[in-house]
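Visitor: Structure for this input, please:
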Amino acid sequence: MSETKQTFNSSLGKKLIMALTGLFLCTFLIVHLGGNLLLFSNDGGYSFNMYANFLTHFPPIEVVAYVLYASILVHALYAIILTTKNRKARPVTYAVVNKSPASWSSKNMGLLGSILFLFIVIHMGDFWYKYKFTNTVNFKEYRTNLATGERTETAYTPEKADFEHSQSFDGNTEIIRVKDLHARVQSSFSQLWYVAIYVIAMGALTFHMVHGFQSAFRTLGWVHRKYTPIVEFIGTWFFGAIIPLGFAAMPVVYYFMSLSK
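Guide: Modelled structure (predicted):
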C-alpha cells in the first residue's frame, strides 16, 4: 500500500479529508448566502429567479454543484466513521494539540452535523429536487423594455413538457421565461413549521461552524500565534454569527411578510 493511501486510510487522514471538505463547504456557504440575499431585492423575484436559472443551466456551475454534493456526503460519511471509531478506541489527536478545554460544540459535533444533514435533505428536496426534476414549480415570464428599463411579469405556461427556459426579443423588449423558484420560496417560508426547522438548523450551523472552522486549521497544522486569533475571529463571528443570521433572516422575514398579506 502506498504511503499516500496509508495516510488517507488512517484516522489523521480521515480528519484531513474532513477538514478539506469542510473548508470547501465554508466557501460554498459564502457564495450561497450571497445569491440567496437576492431574495431581498425588491423586484418581484426577478433577480433570484435569474440566479436560480443560472445555477442550474451553466455547465461549469453544475459540475461544481456535483462536487459540492459529493463533499457533503464524504464529510458526513467520514464524520460517522471517525465518531464510531473514537468511541471504540482512544481518539487520534490533532496535528497540533489544543490544550484548551473542550467546548460544548466540540463535544456535540455529531448531533449538530446530524441536524444539519437532515436539514440539507429537507431543503434540497423542497427546492433543488422539485426545481430540477418535477413540474411542481411554475413558470414566469418577464418582459423588459430595454429603452426604459420598465419590467412586467406574468405567469407563463409552456407549450412543451420539456421546456426549461428561454430568452427572446420583440423589438426593444426582452422576453425571459424561467421557473418561478421565488414563488416556491414564498410558499415554503409561509409555513411556520418550515421556518422553525430552518432557524433551528441555522442555530446548529452556528455551533458547528464555531468549532469546525477552527479545528480544520488545527487538523491541517496551520497554527501560528499570529494568525490563529484571526482564524478564531473569522470562525466565531463570520461563519458562526453573520452567515447563520443571514440565512435565518430569509425565512423569518418572508414568514412575517406572508402574515401581512
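Visitor: When you work out contacts or count neighbours from here on, use the C-alpha atoms and nothing else.
Guide: Fine.
Visitor: Against Gly35, how distant is the residue nearest to the spatial centre of the chain?
Guide: Nearest residue to the geometric centre of the chain (Cα atoms, centre = their mean): Leu29, 5.0 Å. Counting by Cα to Cα, to the nearest Å, the gap between Leu29 and Gly35 amounts to 10 Å.
Visitor: sorry, back to before: downstream of the helix or strand containing the residue nearest to the centre of the chain, the next helix or strand is which one?
Guide: Using DSSP states H and E, Leu29 maps to helix 11-36. Counting by DSSP H and E, the element after helix 11-36 in chain order, helix or strand, is helix 46-57.
Visitor: would you list every one of the helices in this structure?
Guide: Taking DSSP state H as the criterion, the chain contains helices spanning 3-9, 11-36, 46-57, 59-88, 104-107, 109-124, 130-133, 181-188, 192-219, 228-233, 243-259.
Visitor: most packed of the ones you listed?
Guide: Neighbour counts (mean count of other Cα atoms under 10 Å) averaged over each of the helices of the chain peak at helix 192-219, with a mean of 21.
Visitor: can you give me the angle it makes with helix 109-124?
Guide: Here the directions of helix 192-219 and helix 109-124 differ by 130 degrees (axes from the mean of the first three to the mean of the last three Cα atoms, to 10 degrees).
Visitor: Show me how far helix 192-219 is from its chain's centre.
Guide: 11 Å (Cα atoms, centre = their mean, to the nearest Å).
Visitor: this one as well, want them side by side:
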Amino acid sequence: MNWFTKTFSSTVGRKIVMSVTGLFLCSFLVVHLIGNLQLFRNDGGAAFNLYSDFMAHNAIIRIMEIVLVLGFVFHIYDAVVLTRRNKAARPVDYANNHPEENSTWSSRNMGLLGTVILVFLIIHLWNFFVPARFGGLEGVVIEDVEYDNLYLKVVQSFQIWWYVLIYVISMVALAYHLIHGFQSAFQTLGLDHKKYTPFIQKFGVAFSVLVCLGFAAIPLYFFFFV
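Guide: Predicted structure coming up:
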C-alpha cells in the first residue's frame, strides 16, 4: 500500500484523481440536468415530484449519492492541495510573466471558479437537498398518494431575484470551469492526440456551454414565466 499512497499523494497522482473525479462529476451533471428538465413539463410539477421521490428512496441512488459525495470531496481536496503546490513552486506572480500569452483566463482562475461553485453548491444543497431528504416540505397528492412537493420549493426559490442571480452567475462559473477542466482531464490521463484533441476541445466547450445553459434556463424560466 506504500507505493499506492505515494503515487496518489504525488502531484501527478493527484492530477489523475482530479481528472477521474472531474469526469465522473460531469456524468452526474448530465443525469441531474435530465431529471431537472421534468420541471418544464406542464403538469403542475407531478413528474418532477415523482422523479424526486424516486431519487430519494431508491437504494441504488442512495448508494450513488455516497459515491458522489466522495467524488466531490476528493476533487475539492486535491484542487486545494495542487493549488498550494503550484503557488509554492511559482513564487513570481503571474502578472509579471504575461500569462495571457500562453494560457486562458479560466485556466489561471480555476481556484476562483471552483470557490464560486463550492459556495453555490452549499447554498443549493441547503435550499433543496436538505429539505428533500430530512423533511420540511409541504405534501402533494398525486394519484391518491402523498409526496413531498419539491416542485413548490423550486417555484418559491426561483421567485427570489438574488437567488436566481446567484444561480446564473454560478452556472457561468461552472461553464468556464468545465471548459478548461474537460480538456485538462483528457490531457492528464494521456488521452490527447493531435488527431483527436481538437475534437475533444470542441466537444468540451459544447458540453460545458449546453449543460450550464440548461441549468441556467430553469431559474430564469420560473422567475420570468411562472
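Visitor: circling back to that earlier point, counterpart of the residue nearest to the centre of structure 1 over in structure 2?
Guide: Matched to structure 2 by TM-score structural alignment, Leu29 of structure 1 sits across from Leu29.
Visitor: Next, the contact list for its match, please.
Guide: Listed by Cα atoms under 8 Å, 6 or more residues apart in numbering, the contact partners of Leu29 of structure 2 are Val211.
Visitor: From Asn108 of structure 1, how far out is the residue lying closest to Gln191 of structure 1 once chain neighbours are set aside?
Guide: If the residues on either side of it in the chain are set aside, Gln191 of structure 1 comes closest to Tyr255, at 7.1 Å by Cα to Cα, 6 or more residues apart in numbering. Tyr255 of structure 1 is 30 Å from Asn108 of structure 1, where distance means Cα to Cα.
Visitor: swap in Gln214 of structure 1?
Guide: Counting by Cα to Cα, the separation of Gln214 of structure 1 from Asn108 of structure 1 is 15 Å.
Visitor: Lys140 of structure 1 too?
Guide: Counting by Cα to Cα, the gap from Lys140 of structure 1 to Asn108 of structure 1 is 44 Å.
Visitor: ok, the two, which is more surrounded?
Guide: Comparing Lys140 of structure 1 with Asn108 by other Cα atoms under 10 Å, the one with more neighbours is Lys140, at 23 against 14.
Visitor: How about that one: what's its closest non-neighbour residue?
Guide: The shortest distance from Lys140 of structure 1 to any non-neighbouring residue, by Cα to Cα, 6+ apart, is to Ala155 (4.6 Å).
Visitor: Now do the same contact list for the one you found.
Guide: Ala155 of structure 1 makes contact with Asn138, Phe139, Lys140, Glu141 under the criterion Cα under 8 Å, 6+ apart.
Visitor: Kindly recompute the last result at 7 Å.
Guide: Each residue near Ala155 of structure 1 by Cα atoms under 7 Å, 6 or more residues apart in numbering is listed here: Phe139, Lys140, Glu141.
Visitor: need these in a markdown table with distance to Met250 of structure 1, can you?
Guide: Shown next, in a markdown table, are the contacts of Ala155 of structure 1 (distance: Cα to Cα, whole Å):
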| residue | distance to Met250 of structure 1 |
| --- | --- |
| Phe139 | 22 |
| Lys140 | 22 |
| Glu141 | 24 |
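Visitor: And these, which is closest to Asp126 of structure 1?
Guide: Of all those, Phe139 has the smallest distance to Asp126 of structure 1: 16.6 Å, by Cα to Cα.
Visitor: From Phe54 of structure 2, how far out is the residue of structure 2 most remote from its centre?
Guide: Checked against the mean C-alpha position of structure 2, the extreme residue using Cα atoms, centre = their mean is Asp144, at a distance of 35.4 Å. Distance, Asp144 of structure 2 to Phe54 of structure 2, by Cα to Cα: 17 Å.
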